[in-house]
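Engineer: Sequence and predicted structure below; questions after.
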Amino acid sequence: MPTDLLFYAAAVPAVILVGLSKGGLGGAFALMGVPIMALVMPPVQAAAIMLPIMIVMDMFSLWVWRKHWDPATLWVMLPGAVIGVGIGWLTASMVSAGLIRLVVGIIAILFVCRFAYDRYRTHKGNLAPPQPQNRVKGTFWATISGFTSFVTHAGGPPFQVYTLPLRLDPKTYTGTSTRYFAIVNAIKLVPYFALGQFDASNLKTSALLLPLAPLATLSGAWVIKRMHPEIFYPLMYLMITVTSIKLVADGINALMG
């Protein structure tokens, strides 16, 4: 179990950022968690330590957003997410995490560019009308989300590619996202154990960092519950942009390293 100050100097901010994201403040914060911890330890170990903490955060998020969610979106996306996690499990030893980060980052950047183009095309800055549920698109993006969540903890951008155009109420969107990733993270526990990514040392380290989880998660939820849609959606797209840049940079660095 890590005991040096350098480890905790990286781990504490990482857990806080992930908790703020779990509270509803966008996927960019969550994406930074494992890379920050990976500065002082192997990335696989960092992901293994973070997953139990994320599950505890999910529990608090589920309670905070228990009245806000969209069953139709979950019904469309969860089967694909399960498939994606299964693919990630089966190909865990063959797939390059760097390549996956690069591909997901490029997809998310193209998605943001489309959003910017739609805004420009209206000439008035109006948001595009809400899109209807589409099982084919939902299953496709959820499969990618489940896969990238398993491989790199980066399931947020593919999830957002499908869900943001639905234009759900911010609270409904956040509650739906919370339930979706709580279920995905719980499913990931089984293959993570099977692949030997949990051991006593990592679990003890997770337990030491757990007290930070509820504080950060509830803080993120407090902010989102007071945010208007006119601010929420531009912020989400900004978060996707930051996330995408980070993913592309990490992917290129990994492939060139």
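Structural biologist: Now that the structure is in, tell me what you want to look at.

Engineer: Could you use CA atoms for every contact and neighbour count after this?
Structural biologist: Fine.

Engineer: which residues of the stretch 1-150 of the chain fall in helices?
Structural biologist: Remark: helices assigned in the stretch 1-150 of the chain by DSSP state H, counting those that start in this stretch are 5-23, 27-37, 43-64, 71-90, 97-122, 135-152.

Engineer: okay, those in TSV with mean neighbour count and distance to Met236 next?
Structural biologist: As requested, the helices of the stretch 1-150 of the chain are exported to TSV (neighbours: other Cα atoms under 10 Å; distance: least, Cα to Cα, whole Å):
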stretch	mean neighbour count	distance to Met236
helix 5-23	22	11
helix 27-37	23	8
helix 43-64	21	18
helix 71-90	20	18
helix 97-122	18	10
helix 135-152	24	17
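
Engineer: Looking at those, spot the one closest to Ile224.
Structural biologist: helix 5-23 (7.7 Å; Cα to Cα).

Engineer: Which other helices and strands does the closest one contact?
Structural biologist: Helices and strands touching helix 5-23, by 3 or more Cα pairs under 8 Å, 6 or more residues apart in numbering; DSSP states H and E, are helix 27-37, helix 43-64, helix 200-209, helix 212-224.

Engineer: So which residue is dead centre in this structure?
Structural biologist: Gly156 (3.7 Å; Cα atoms, centre = their mean).

Engineer: Now do the contacts for that one.
Structural biologist: Contact partners of Gly156, counting by Cα atoms under 8 Å, 6 or more residues apart in numbering, are Gly27, Ser145, Ser149.

Engineer: how does it look with 7 Å?
Structural biologist: Gly27, Ser145 (Cα atoms under 7 Å, 6 or more residues apart in numbering).

Engineer: my guess is Thr172 meets Trp69, correct?
Structural biologist: Yes: the pair formed by Thr172 and Trp69 meets the contact definition of Cα atoms under 7 Å, at 4.6 Å.

Engineer: putting a second one here so we can go through both:
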Amino acid sequence: MELTFATIVVAFAGVFLISFMRGAFGGGFAIIGIPLLSIVMDPVTAGGLLAPLFVAMDLYALRYWKPSTWSRPDLMLLVPGLVIGIGIGYLVFRVLDHRAVAILMAGVTLAFVGLWFFKGAEVTRQPRSRPKAIAAGFTSGITTMVAHSGGPPLAMYLLPLGLSKEIYAGTTSLFFTVGNATKLMPWLLLSQPAAKTWGLIGICLLSIPIGVWSGWRLHGALDQRKIYRACYGLLVLTAVKLLWGGVSGYMA
């Protein structure tokens, strides 16, 4: 990777966008910003660049998503599967076809959103389910490690619970704080960032405070229904990105 002016601008914009999503929705939509990074670097380099930046975003976001916004019962069910899933995802990354994983996750996500739309596109309040939570945490761990796309499995579990917008975002934020800290070393082992990459990481750190703050302000301006509809809309964008990445990978 050449550390050109274009590389710096594109990477800075991508990290800002991901930070904005962290502030507005608690996280889980990092893949929305990855297409920008893919303009100037390959996916593995982008993964190594983002791994430490995710941790920095998480730590900064904790000043907004405080313990009062965490759903502890759900986190207790979700986090163990997340950690195990990241370990499995590390092995999947090395031995299995990432494109097939991306296409499968895209199909499941689009089906989930389609079912929600078919039912009236309203905020629901379903009971908590231990098996669903464990499955969601585990699947999110695999997909966040393989494709930085752990958001859809988590959202498919949390959104139907009808949590308040603050609890939804805070729970999502802490979930990915644990996940990103867990996958930091595996990603650094996979990508082994060069000195230029670390320099770019230092520059991109400057975009995090304003990005998280801007997203948090948007979160405060939107009501519960708008937040949930935005989350479902972002799930569609995430699924389309996963589907395109998987299919185009086979066509290349």
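Structural biologist: Great, that's in hand. All figures in this text were calculated on a predicted structure; none of them were measured in a lab.

Engineer: Would you reformat the helices and strands packed on helix 5-23 of the first structure as TSV and include distance to Ser93 of the first structure?
Structural biologist: Putting these into TSV (distance: least, Cα to Cα, whole Å) gives the following:
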stretch	distance to Ser93 of the first structure
helix 27-37	19
helix 43-64	12
helix 200-209	21
helix 212-224	30
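
Engineer: Of those helices, which is nearest Lys137 of the first structure?
Structural biologist: Nearest of those to Lys137 of the first structure, taken as Cα to Cα: helix 27-37 at 20.5 Å.

Engineer: From the chain's centroid, how far away is the closest one?
Structural biologist: Centre-to-centre, helix 27-37 of the first structure and its host chain are 9 Å apart (Cα atoms, centre = their mean, to the nearest Å).

Engineer: just checking, what packs against it?
Structural biologist: In terms of contacts (3 or more Cα pairs under 7 Å, 6 or more residues apart in numbering; DSSP states H and E), helix 27-37 of the first structure is packed against helix 5-23, helix 43-64, helix 229-256.

Engineer: mean deviation of that helix from the second structure?
Structural biologist: Mean deviation of helix 27-37 of the first structure relative to the second structure after superposition (mean Cα distance after the TM-score superposition for the first structure): 3.2 Å.

Engineer: before we move on, what about stretch 170-190 of the first structure?
Structural biologist: Per aligned residue, stretch 170-190 of the first structure averages 0.5 Å (mean Cα distance after the TM-score superposition for the first structure).

Engineer: matching residues in the second structure for that stretch?
Structural biologist: Under TM-score structural alignment, stretch 170-190 of the first structure corresponds to residues 165-185 of the second structure.

Engineer: Determine how far that stretch lies from the middle of the whole chain.
Structural biologist: With Cα atoms, centre = their mean, you get 9 Å for stretch 165-185 of the second structure.

Engineer: what's the answer for stretch 56-73 of the second structure, then?
Structural biologist: Relative to the centre of its chain, stretch 56-73 of the second structure is centred 15 Å away, using Cα atoms, centre = their mean.

Engineer: before we move on, what about stretch 58-76 of the first structure?
Structural biologist: When C-alpha coordinates are averaged (Cα atoms, centre = their mean), stretch 58-76 of the first structure and its chain have centres 15 Å apart.

Engineer: So what touches that stretch?
Structural biologist: Here stretch 58-76 of the first structure makes contact (Cα under 7 Å, 6+ apart) with 22-23, 135, 138-139, 171-173, 175-176, 178-180, 182, 214, 217.

Engineer: One more pass at 6 Å, please.
Structural biologist: Gly23, Arg135, Gly138, Lys171, Thr172, Gly175, Thr176, Ala182 (Cα atoms under 6 Å, 6 or more residues apart in numbering).

Engineer: Distance of the fifth one relative to Pro158 of the first structure?
Structural biologist: Summarising the geometry, the distance separating Thr172 of the first structure from Pro158 of the first structure, computed by Cα to Cα, to the nearest Å, is 18 Å.

Engineer: Equivalent analysis for the third one, please.
Structural biologist: Between Gly138 of the first structure and Pro158 of the first structure the distance is 10 Å, computed by Cα to Cα.

Engineer: shared neighbours, these two?
Structural biologist: By the contact definition Cα under 6 Å, 6+ apart, Gly138 of the first structure and Pro158 are jointly contacted by no residue.

Engineer: Specify the stretch among the helices and strands packed on helix 5-23 of the first structure that is closest to Phe7 of the first structure.
Structural biologist: Nearest to Phe7 of the first structure, of those and by Cα to Cα, is helix 27-37 at 7.4 Å.
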